[in-house]
Every structure is written in C-alpha cells, then in structure tokens.
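Chemist: Show me how the following folds:
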Amino acid sequence: MKCDRGVGRRRAPARPWICFGIFLALILAAAAPAARAATVQPLEIVTKNGVQVFSVEMATTEEEKEKGLMFRKELADGKGMLFDFSPEQEVSMWMKNTYISLDMIFIRADGRILRIAENTEPMSTRIIPSGGLAKGVLEVIAGTAKKYGIEPGDRVGHPLFNGK
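Modeler: Predicted structure coming up:
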C-alpha cells in the first residue's frame, strides 16, 4: 500500500506508522458490525441425573433474536443460545437458515422447563410453538436433552428466571 500526502504534486511518503494507522482504522471500521460479540453466560439445568452446565450466548435484542443460530455450521456440546422473551408469552420459533439440528427448550418465568422440541429439522419454516407461556428459549445441539436426561419440569438456573 502506498500512502502519499497531497494531490498532483509529488511529496515525500508519509511515515509508515501513519499509513498503518489508516489501514488498521479502515479494517476495524469495516469489521465493526461483525465484531460485536454476544454476551456469554453460564446456565444450569437441574435434572434427575444431576446438574448440567452450559455456556450460552444471550439473544436479547430483536436483531439477535431474529438471527439466532442461523448460518452456523456447528455448535459444540455444552454451548447454546438463550433467547429472552420477557415478559412471559406464547413463543414461536423456526429453523429457517439454520443448518444444524437443535433441541429447543422452552422455559417458563419460574425457571421450569415447559416443553422441549427435540431434533428440529434444519432449514425448515415449520413453526415450533412453545405450547404455553415462556420467558426464554434455550437452543442447544440436537440430542442434548436426551443425552443429559433433560425433561419438562426440570429447573433452569439463570438470572433471567426469577433472578436465579
């Protein structure tokens, strides 16, 4: 990259660190929207088999909730995304533009699991309803509920649910 000061007249090249600074600023400005990291928090589910701990990305804004886990090619075991639908309400989800199968865990305001939609179909526009009032939805890789024995009625520990 050549960085000359002035137009029409030939001048001495600017100092390399100025060129580097401009170059870096342009790269950071272009990457700014993509660089925004989601908030990651721990979440626990108490099952008959014990406590399962997950590391979840929070989806709290409308934009984050609309995008969810779309376009991702993988999701590690023990990771997930927690959608905040405060206040408690009927919730509907879908798998449009979602390449990986998920378990969707619908959670009531009191932290109890309301319903689990297991092994959802990737790329589907079929509506997946909460089946009642939910304050949050936890999306984890398909097979997680079965693997850890997670069932409706199990308690979720996270500040979103009654401060626990």
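Chemist: Going by C-alpha atoms from here, please, whenever you check contacts or count neighbours.
Modeler: OK.
Chemist: List the buried residues for the longest helix seen in the chain?
Modeler: The residue-count maximum for a helix in the chain (DSSP state H) belongs to helix 16-35. For helix 16-35, burial by neighbour count (16 or more other CA atoms under 10 Å) applies to Cys19.
Chemist: Sequence B follows; please return its structure for comparison with A:
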Amino acid sequence: MKLWFIAALLLLTSCVAITATTDFPLVNLQLEQKTIQVQLAATPELRAKGLMFQQAADPGMLLLYAEPQHISLWMRNTSMPLDVAFIDTDWRIHHIRQLEPYDETSVPSEIAVIAALEMPRGWFAANQLAAGAQLTLLDH
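Modeler: Next up is the predicted model:
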C-alpha cells in the first residue's frame, strides 16, 4: 500500500513538471536582429501562472495583454532569477528590471505596457538589448 502511494505521488509530480511548460504555446519573437522562440501567456490564467514551478527560464515567456495597462509582477513560486523587459505600445523595450527568486515584492511597470518579456538573468545584456530595442511578434 505504501509503495503504491509513493509511485502515484512520483507520477503526479512528474506530470506537474511536464505540464508546467506544455500549457503555453510557443511563438517567434524578433528582437532587433535576433529571432527567438518564447512561451506565450496571453490570457489572465496563463499570465497568473507565468514561470511558476518551471525548472528553467528558457525559452523565456512573453506576457501579452489585449490593451495597454500598468502591470506589476512578482516571483511567487519561481526559483530562478529573471530579467523582465516591459514593452511599450510601439513594441519597444521601455525598461528592464531584475526579479529575484521567490520574491513576492511587486515590481511595477513605469508606464502602461502591452507586454512583458521574462528571460533568464543577464540574457538582455548578453544579447546587447536595452531600452529602445524594437520587438516584433512574428506569428500571433
């Protein structure tokens, strides 16, 4: 009986890990001259889930909103350090902020934004992308 319970618990845990990344569609995003594929969170439910419980920030996540709005992000149940780029209505990076693992402090956008792009810590700097960089959502 005890062995069956442990096996069922392991199976359930592995399913949660698998669905953490498969619930999100993947889209292509162009940042200046670089094209990447990221997870898309375009509904309130998917944006609320975000990268919580995922084991890695790769391939990144685009939080997309139907209308420009002031947003705030936090890192509840998110174990990896992230950089987030807040995207203005012209699809340019307005500003980038660092997010700390498990930090539930709200990190607000400075302006009304259409999207936020969450990437592994240091990704924007490594790819020489900063405020003003142009983004294009290629297949949405």
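Chemist: next structured bit after the longest helix of structure 1?
Modeler: Following helix 16-35 of structure 1 in sequence order, the next helix or strand is strand 40-47 (DSSP states H and E).
Chemist: what comes up buried for that following strand?
Modeler: Buried-residue list, strand 40-47 of structure 1, by 16+ other CA under 10 Å: 43, 45-47.
Chemist: who does that strand touch, helix- and strand-wise?
Modeler: strand 50-59, strand 155-157 (3 or more CA pairs under 8 Å, 6 or more residues apart in numbering; DSSP states H and E).
Chemist: switch to 10 Å and redo it
Modeler: Packing contacts for strand 40-47 of structure 1, counted by 3 or more CA pairs under 10 Å, 6 or more residues apart in numbering; DSSP states H and E, involve strand 50-59, strand 79-93, strand 155-157.
Chemist: nearest to Ile141 of structure 1, of those strands?
Modeler: strand 79-93 (7.3 Å; CA to CA).
Chemist: Pull the most distant pair out of the buried residues of strand 40-47 of structure 1.
Modeler: Leu43 and Thr47 (13.0 Å).
Chemist: Name the residues contacting each of these two.
Modeler: Val156 (CA atoms under 10 Å, 6 or more residues apart in numbering).
Chemist: And for the spatially most central residue of structure 2, nearest residue in space, chain neighbours not counted?
Modeler: When CA atoms, centre = their mean is applied to structure 2, the residue found nearest the centroid is Met61 (3.0 Å). Spatial nearest neighbour of Met61 of structure 2, chain neighbours left out: Gln39 (4.5 Å); criterion: CA to CA, 6 or more residues apart in numbering.
Chemist: Aligned to that neighbour, what sits in structure 1?
Modeler: Aligned against structure 1 by TM-score structural alignment, Gln39 of structure 2 finds its counterpart in Glu57.
Chemist: got the contact list for the alignment partner in structure 1 of Asp103 of structure 2?
Modeler: If you follow Asp103 of structure 2 across to structure 1 using TM-score structural alignment, you land on Ser124. Residues in contact with Ser124 of structure 1 (CA under 10 Å, 6+ apart) are 94-99.
Chemist: Are we agreed that Ala76 of structure 2 is in a strand?
Modeler: Not quite, residue 76 of structure 2 is Arg, not Ala. No: using DSSP: H, G, I helix; E, B strand; the rest coil, the secondary structure at Arg76 of structure 2 is coil, not a strand.
Chemist: Pull the contacting residues for the residue lying closest to it once chain neighbours are set aside.
Modeler: Spatial nearest neighbour of Arg76 of structure 2, excluding adjacent residues (CA to CA, 6+ apart): Tyr102 at 5.0 Å. By CA under 10 Å, 6+ apart, the contact set of Tyr102 of structure 2 is 52, 74-81.
Chemist: go on, Val53 of structure 1?
Modeler: 42-46, 78-79, 156-157.
Chemist: could you redo the last one with a cut-off of 8 Å?
Modeler: Residues near Val53 of structure 1 by CA atoms under 8 Å, 6 or more residues apart in numbering: 42-45, 78.
Chemist: now swap in Glu67 of structure 2 and tell me
Modeler: Ile114.
Chemist: Gly50 of structure 2 now?
Modeler: 41, 61, 63.
Chemist: Now render those as JSON lines, adding distance to Ala116 of structure 2.
Modeler: Formatted as JSON lines, those follow (distance: CA to CA, whole Å):
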{"residue": "Ala41", "distance to Ala116 of structure 2": "10"}
{"residue": "Met61", "distance to Ala116 of structure 2": "8"}
{"residue": "Leu63", "distance to Ala116 of structure 2": "5"}
